[in-house]
Structure formats: C-alpha cells, structure tokens
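J.: Quick one, what's the 3D model for this:
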Amino acid sequence: MRLCSIASGSSGNCIYVGSDTTHLLVDVGISGKRTKEGLEKLGVKPEELDGIFITHEHNDHINGLGVMARKYGIPVYGTRGTLQAIKETSSVGQIDESLFQEIEADTKITVKDMVLNPMRISHDAAEPVAYRICHGKQKLGIITDLGCYNDYTVECLKGMNALLMEANHDVNMLQVGPYPYYLKKRILGDRGHLSNELCGRLLSRILNDNLQTIILGHLSKENNLPELAYEAVRVEIAMADNEYKINDFPIRVASRSEVSEMVVIA
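T.: Okay, here's the model as predicted:
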C-alpha cells in the first residue's frame, strides 16, 4: 500500500492512497489542475481513480471536487451530513447524483482490494470523519481537523503501520498572531484543530512496534512552521510515559504546496 500527500495544509488538502490495482484520494481541497498534476507525478491518471473520500465539507477539503468528479466520473464518498453540505456548496457546482456514495462512521466499506473504515472526529462541520484504510494486513490512518481526541480516537488508531496526522498550529504563534479573537477561539476549541503538542500526545498513545511512518499534516500557514511542528511532536514523544524513543519512528512533515515523497508500507 502506498501513501502520498499531494497537498496538506490550511489552504488545501489532497492525499493519495493506492495499491497496484486501486487508486483513491482522501479530499480534493486544491484545484482540479493541481490535483491532476500531482497524480501524474505519482504515475496515476485521474481517470484511474476508484473513488474520492471526503472528510468534511470545508473548502480546503473540497475545492477541486466538482471539477474532478464531473470530468472523470469519480465516485464521491462521504457521510450523509457531509454529502448534503457539499450539495449546498455553490462553488462546487452540480455533481451527478449517481456519483455520491453515502458512508457511515464505524461501518467498513470495500473498494476493490482496500477496506476503509471511517471514524468520528470532533470538528465544526456537518458530519466529519477521519479514515482508517487497510490493504491486507497493512493499515494506515489519515486523521486531520479534530479539536480534541478521546479514548475512542486512541482505540481507533491502534496498530497502524502509517499515520498522517494533523499538527495544525503552535499555540503561542496563534495566540499572538493576526487572527481575530473569534477565529483563535474556534481553532483552539474542542471542535477546531490539533496543536503540535496535542498531536504529539495523541501519537504517544498509539505508537506501536509495527508503525513505519508518521507524517505531520494540515499545518497552518500563519500559525505554524514545519520545524516547530517536527520538534514539538518529538518533545512530546520523548516526554511520554512509554517504551519508545523519539528516534524509533521516522517523522516527516507534509508540504503545503509540493507533492511529498511516496511512502510505501512494507
């Protein structure tokens, strides 16, 4: 199974997951043109996509969805609340009703040789989810846009071989930054976004011997830096009360504007 961030950040998110026979996107928050170019760098044609799985309806996750779905006839998967919100978003445009495929949290769905299991997350959207994806015994999790986590979150993410997880902001940068108070309050709230420190603490609870790669994603352009996110997460792992050390797992930061290195899960 392969994982690659085509784009990840507060300005747009698009993640590729694939096998030899199956090609999926999680979110299309960048333009259709950028999505196509990113896929082609991976050796995948847009018409080869078997599905687009949407986490929620915010623009940085669906910006290119209308173009991609209409042009290539790609099935669009999302919860009932998410699909309804997409249909009410005028900037997406009309999508053929037959392309919409409704899913439910904690109910598995199979697309060719991949099994996807959506999980509930806490975010200020209609019915948001994150995704756990399995290919045989290989398991990965893509989890962004959650203001907080709980035991359910931890249980869902146990035993993963690869993780792409949100490290959205540095709390101090956000607090002293230019955002208006209401927006700072939203981001810091339980239905906002994970800080670097919270990302590290969540990771510390789900580290396991089979974890091969950690990717930090959905970084804020205004309220974070890749170096800050990387170091803050490493510090939390180092301070955690478990058997693992910071160098036991490779940690990388997904680029906002460039296609990241492909991760191949052994």
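
J.: CA atoms for contacts and neighbours, from now on please.
T.: Fine.

J.: Val154: how many residues sit nearby?
T.: Neighbourhood size, Val154 [other Cα atoms under 10 Å]: 14.

J.: Could you confirm it falls within a helix?
T.: Yes. Checked against DSSP: H, G, I helix; E, B strand; the rest coil, Val154 lies within a helix.

J.: how close does Pro178 sit to His61?
T.: Pro178 is 24 Å from His61, where distance means Cα to Cα, to the nearest Å.

J.: this one next, for a side-by-side:
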Amino acid sequence: MKFCPLYSGSSGNSIFFGEGEDKILIDAGLPGKRIDIAMSEIEEDTSNIKGIFITHEHSDHIKGVGVLSRKYDIPIYANELTWKAMYGKIGKIKDENIKTITKPVEIGNILVEPFKTSHDAADSCGYIIHSGNRKTGIVTDLGILTEDIHNKIKDCEIILLECNHDVEMLKFGPYPYVLKKRILSDFGHISNEACAEGILKIFNGDKKHIYLGHLSKTNNHPDLAYKTVEVILESQGIKIGQDINLIMTNRDKISKVINL
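T.: Next up is the predicted model:
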C-alpha cells in the first residue's frame, strides 16, 4: 500500500491512498491542476483514481473535486447532508458519479469506512481505510476526539491526525473573537496539545506512523506543533522514532510517502 498527504493545511487538503491498482483520494481542496502536479510528484496519475471521498463541504476540502471528476470521470463519495451542502459549489457532476455514502464502500481491495466527527459542517466525517490486514485513519477537522473515534483509530498503523493550532497563538492572534471561539469549541479544531493527548489515548504498544496535519497558517508553526507533541509523548515514555514515527505534513507540497 502507498499513502501520501499531497497537501495538508488550512489552505487546502488532499490525501492519496493506493493498494495495487486501487487508488483513491480523500478530499480535493485545491485546484485540480495542483493536485495533478502533486500526483505526478509521487509517480501517480490522477486518471487512475477510482473515487474521491469527501470529509465535509468546506472549500479547503472540495475546491478541486468537481474539476477532477469532470476531467477524469471520477466518482465522488460523500454522505447525504454533505452532498446537499456542497452540490452547488462544485459545478455539474454526472449523475453516475454522485455517490451517496450510507455504509462502508468497497473500491476493489480497499474498504473505506466513514465515521462522524465534531465540526461546524453539515455532517463532517473522517475515514478508516482497510486494505488487507492494515488500517489507515484520516482524522482532521474536529473539535474533540471522542472515545468512539479513539476506538476507531487505535488499531490503525497509519494515522493523519489534526494538529491545528497553538492555543496561545490563537488567543493572542489576529482572528476576531467569534472565530477564535468557534475554533476552540467542540465543533472547531483540535490544538497541538489535544492532538498529543489523543495519541496517548490510542497508543497500544504497536508501532504507528502518525502524520500531524491540517495546521493553521496563522495560529501554528510546523516546528512548534512537532515539538509540542514530541515533548508530551516523550514525557509519558513514548519514544519518537521507535514507538511512533511522527511525521509533519506540508501545506504547499507533498509530504513523506509511506510504502508498506
């Protein structure tokens, strides 16, 4: 299997997952051309994508999905409320490429399982991708990491987990009060500290590859996010590089590719 966050951040998100000939994207929140470029950089072709799975309707997750679907005849998968919220934003889509998720979806040898997240969207979700005996978790855009989510992702070998903001940077930063309150709420985004605490709760002794993703451009910094998580984990006896492979995602370019 092959996994790579093509882009991850508050300005756009798209994630590649492949198992042999079965290849999907989670979200397409940048112009289609930029996603094409990122795909070529990991030696993949967007025309081989068999489905794009949408987490929610915010523009940093759907900006390029309509273009890619029309250009390459790719089905788009989303739950009913997300389809209603995004349909008028992505242009005309072929009827046969409008796929409403009501249960886990099989794409060849991949099983894509949605789960609910707490975010200020119509019906936001994360995804567990099952491939053989391996599980990969996509967990971004959520205000809280619930016990149900912990149980969903604790057995995942690869996890992309939101690490959105530093609380002090957000509190004393330029955002208006209403936006700060929304981000800090149970329907906003999780902080660097909350991300680390979530990792502690799901760590079960098995080696995990954990990407820190969806960083705020204004209220975070990659070095700060990484160090905050690293310090909290190591204070609890978890060894970075040995117990957990901690990987920082990139906002404007591809992140590390994992092949297993």
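
J.: that older thread, so Pro178 and His61 of the first structure - more neighbours on which side?
T.: A direct count of neighbours by other Cα under 10 Å for Pro178 of the first structure and His61 places His61 higher, at 23 against 12.

J.: Which residues lie in contact with the counterpart of that one in the second structure in this structure?
T.: In the second structure, the residue paired with His61 of the first structure is His61, using TM-score structural alignment. Neighbouring residues of His61 of the second structure by Cα atoms under 8 Å, 6 or more residues apart in numbering: 12-14, 27-30, 54-55.

J.: Pipe those residues into JSON lines and attach secondary structure, distance to Asn79 of the second structure and neighbour count per row.
T.: Converted to JSON lines, the contacts of His61 of the second structure look like this (DSSP: H, G, I helix; E, B strand; the rest coil; distance: Cα to Cα, whole Å; neighbours: other Cα atoms under 10 Å):
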{"residue": "Gly12", "secondary structure": "coil", "distance to Asn79 of the second structure": "20", "neighbour count": "23"}
{"residue": "Asn13", "secondary structure": "coil", "distance to Asn79 of the second structure": "18", "neighbour count": "28"}
{"residue": "Ser14", "secondary structure": "strand", "distance to Asn79 of the second structure": "18", "neighbour count": "27"}
{"residue": "Asp27", "secondary structure": "coil", "distance to Asn79 of the second structure": "13", "neighbour count": "26"}
{"residue": "Ala28", "secondary structure": "coil", "distance to Asn79 of the second structure": "16", "neighbour count": "30"}
{"residue": "Gly29", "secondary structure": "coil", "distance to Asn79 of the second structure": "17", "neighbour count": "27"}
{"residue": "Leu30", "secondary structure": "coil", "distance to Asn79 of the second structure": "21", "neighbour count": "20"}
{"residue": "Ile54", "secondary structure": "coil", "distance to Asn79 of the second structure": "8", "neighbour count": "28"}
{"residue": "Thr55", "secondary structure": "coil", "distance to Asn79 of the second structure": "9", "neighbour count": "29"}
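
J.: now the first structure: which of the residues you listed match?
T.: Retained in the first structure: 12-14, 27-30, 54-55, out of the contacts of His61 of the second structure (criterion both residues aligned by TM-score structural alignment, their matches' Cα atoms under 8 Å).

J.: now the strands: where do they sit in the second structure?
T.: 2-7, 14-19, 22-26, 52-53, 76-78, 98-100, 105-107, 110-116, 125-131, 134-139, 158-162, 208-213, 244-248, 258-259 (DSSP state E).

J.: Give me whichever of the ones you listed is most buried.
T.: Among the strands of the second structure, the stretch with the highest mean neighbour count (mean count of other Cα atoms under 10 Å) is strand 52-53, at a mean of 26.

J.: so how far does it sit from its counterpart in the first structure?
T.: On superposition with the first structure, the mean distance recorded for strand 52-53 of the second structure (mean Cα distance after the TM-score superposition for the first structure) is 0.3 Å.
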